[in-house]
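[1] could you look at this predicted model? Sequence included:
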Amino acid sequence: LFELSKMEEGKVTLYFQMVDLEDLLEEAFRKVKVKALKKDLKLELKIEDTLPLIFSDGARIEQILLNLVENAINYTEFGKIIVSAELQNQFILMKVKDTGIGIPEEDLPFIFDRFHRVEKSRSRELGGTGLGLAIVNELVKLLKGSVTVTSRFGEGTEFCISLPLNTESNTI
């Protein structure tokens, strides 16, 4: 909560450098692989061959990805989670798509709000505070990107993160 408050106030330190997203995505996958295997879920990584380096904060991008992939694992009982990355104009488009329970349409406008939990009955079982997606949203904003979500209840969810190739002119 403290970290989220600092982000919202613009008082968080970011460390910009050249980031190899392919390495970052593979490392994030290694960190969640065991958790996915325990649930017998398939993890797929689809990275465009010509993905360039980007000037951004790699640790924060990894934090965003880990949050989204761990959520996907938590809310997927069977099937798979696909993480993809591709170049689109001057942006990197990353997607985390799952075959999980999905998000009811009436909850979609609120999922990035602090403490919002879609399935309150599973709160104790899955843990969490309802802050993860709020943190994701704030981090993406600080990295001068955008995040969107599409979901079909009972079929799955897809988060799309768009980050600029170069945030060098934007100091935070």
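    Thanks, I have the structure now.

[2] okay, CA-based contacts and neighbour counts for the rest of this
    Noted.

[3] so after the helix or strand harbouring residue 134, what's the next helix or strand?
    Assigned by DSSP states H and E, residue 134 belongs to helix 132-142. Note on helix 132-142: by DSSP H and E, the next helix or strand toward the C-terminus is strand 146-152.

[4] ok, then the element right after that next one?
    Counting by DSSP H and E, what follows strand 146-152 is strand 156-164.

[5] how far off strand 146-152 does that following strand point, in degrees?
    170 degrees (axes from the mean of the first three to the mean of the last three C-alpha atoms, to 10 degrees).

[6] what residues sit buried inside strand 156-164?
    156-164 (16 or more other C-alpha atoms under 10 Å).

[7] just to revisit the earlier point, got the angle for the helix holding residue 134 vs strand 156-164?
    Going by the same axes, to 10 degrees, helix 132-142 is angled at 20 degrees with respect to strand 156-164.

[8] what packs against helix 132-142?
    Secondary-structure packing of helix 132-142 (3 or more C-alpha pairs under 8 Å, 6 or more residues apart in numbering; DSSP states H and E): helix 2-8, helix 58-74, strand 146-152.

[9] can you put these in JSON lines and add distance to residue 44 and mean neighbour count?
    Output for the helices and strands packed on helix 132-142, formatted as JSON lines (distance: least, C-alpha to C-alpha, whole Å; neighbours: other C-alpha atoms under 10 Å):
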{"stretch": "helix 2-8", "distance to residue 44": "30", "mean neighbour count": "14"}
{"stretch": "helix 58-74", "distance to residue 44": "11", "mean neighbour count": "19"}
{"stretch": "strand 146-152", "distance to residue 44": "19", "mean neighbour count": "16"}
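
[10] out of the ones you listed, which comes closest to residue 32?
    Minimum separation from residue 32 across these (C-alpha to C-alpha) falls at helix 58-74, 7.0 Å.

[11] second structure follows, compare the two:
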Amino acid sequence: MPMPHPAARVTPAEAPYPAAIAERLARIMPPGVPPLTLFTTLARDERLFERFMNASLLDRGHLTLRQREIVIDRVTARAGSEYEWGVHVALFAARASLGPAEIAATVTGGADDPVWSADEQALVAAVDQLHAHCDLDEAAWQALSAHFGAAAILEILMLAGFYRMVSYLTNALRLAPEAFAARFPA
């Protein structure tokens, strides 16, 4: 049974939004899905909203969709951001071919979990080290380098950092999970 969430600390902005924000929300949200509470909270300040949205790495980059989502799901799980983890699992897990065991392993497993391939083990280990130490030791760097080029490693580091910041926001703002979002496994 999910735990009740305390009230959000900052009230989200309400429609009508400034034109630039309304246009951006219309472009990024699936048809019929209201804007995420994180987005409407940031929409209270147009400058902060734009800076946040411009840092997005949800485009076709140097990682596959699956690799990207493993990094995001692991970062947000390690940071305790059920809000962001749940949004990503609900919106991207199926498209990224992440099944129930892999989804659960982003929260409860480790890099050595048998659900992960060698490159995925390197991703999970790197995220865990970044979470614990804000750094990668030589073994983690070499494991990433065995599977990813320099540009992909930069993207991994940026994804991990960006979604750690997102976790800070969603946790400190006390954002309740979106109605459609997945919840952490028991």
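    Sure thing, it's come through. If you're wondering where the values come from, they're calculated on a predicted model, not measured in any experiment.

[12] superposing both, give me the TM-score.
    Aligned and superposed, the two chains score 0.30 in TM-score terms (TM-score structural alignment, normalised by the length of the first structure); 84 aligned residues with a C-alpha RMSD of 4.9 Å.

[13] follow-up on the earlier one: so which of the helices and strands packed on helix 132-142 of the first structure comes closest to residue 80 of the first structure?
    That would be, of those and by C-alpha to C-alpha, helix 58-74, which comes in at 8.6 Å.

[14] mind checking what helix or strand follows the closest one in sequence?
    In N-to-C order, the element after helix 58-74 of the first structure by DSSP H and E is strand 80-88.

[15] now that following strand against helix 58-74, angle please.
    Going by the same axes, to 10 degrees, strand 80-88 of the first structure makes 150 degrees with helix 58-74.

[16] if you count neighbours, what's buried in whichever helix or strand comes after strand 80-88 of the first structure?
    For strand 80-88 of the first structure, the succeeding helix or strand toward the C-terminus, using DSSP H and E, is strand 91-98. Neighbour counts over strand 91-98 of the first structure (16+ other C-alpha under 10 Å) mark 91-98 as buried.

[17] helix or strand for residue 127 of the second structure, which one?
    Residue-wise, residue 127 of the second structure maps onto helix 118-133 under DSSP H and E.

[18] by contact count, what packs against that helix?
    Against helix 118-133 of the second structure (3+ C-alpha pairs under 8 Å, 6+ apart) you get helix 65-78, helix 138-147.

[19] okay, the angle between the last one and helix 118-133?
    In this case it means helix 138-147 of the second structure. Helix 138-147 of the second structure and helix 118-133 are oriented at 150 degrees to each other (the same axes, to 10 degrees).

[20] what's the angle from the helix or strand following helix 138-147 of the second structure to helix 118-133?
    Note on helix 138-147 of the second structure: by DSSP H and E, the next helix or strand toward the C-terminus is helix 150-172. Relative orientation of helix 150-172 of the second structure and helix 118-133, computed by the same axes, to 10 degrees: 50 degrees.

[21] next, count neighbours for the nearest residue to residue 156 of the second structure once chain neighbours are set aside.
    Closest residue to residue 156 of the second structure in three dimensions, ignoring its sequence neighbours and counting by C-alpha to C-alpha, 6 or more residues apart in numbering: residue 71, at 7.2 Å. Other residues within reach of residue 71 of the second structure, judged by other C-alpha atoms under 10 Å, total 24.

[22] can you add distance to residue 85 of the second structure and give the helices and strands packed on helix 118-133 of the second structure back as CSV?
    Listed next are these as CSV, based on distance: least, C-alpha to C-alpha, whole Å:
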stretch, distance to residue 85 of the second structure
helix 65-78, 5
helix 138-147, 23
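
[23] comparing these, which comes out most buried?
    Most buried of those, by mean neighbour count (mean count of other C-alpha atoms under 10 Å): helix 65-78, with a mean of 24.

[24] and the contacts of that helix?
    Residues outside helix 65-78 of the second structure that contact it (C-alpha atoms under 8 Å, 6 or more residues apart in numbering) are 82, 84-85, 88-89, 92-93, 95-98, 103, 106-107, 120, 123-124, 127-128, 131, 156, 159-160, 163-164, 167.

[25] pipe the buried residues of strand 91-98 of the first structure into CSV and attach distance to residue 7 of the first structure per row.
    Written out in CSV, the entries for those read as follows (distance: C-alpha to C-alpha, whole Å):
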residue, distance to residue 7 of the first structure
91, 22
92, 22
93, 22
94, 22
95, 23
96, 23
97, 26
98, 28
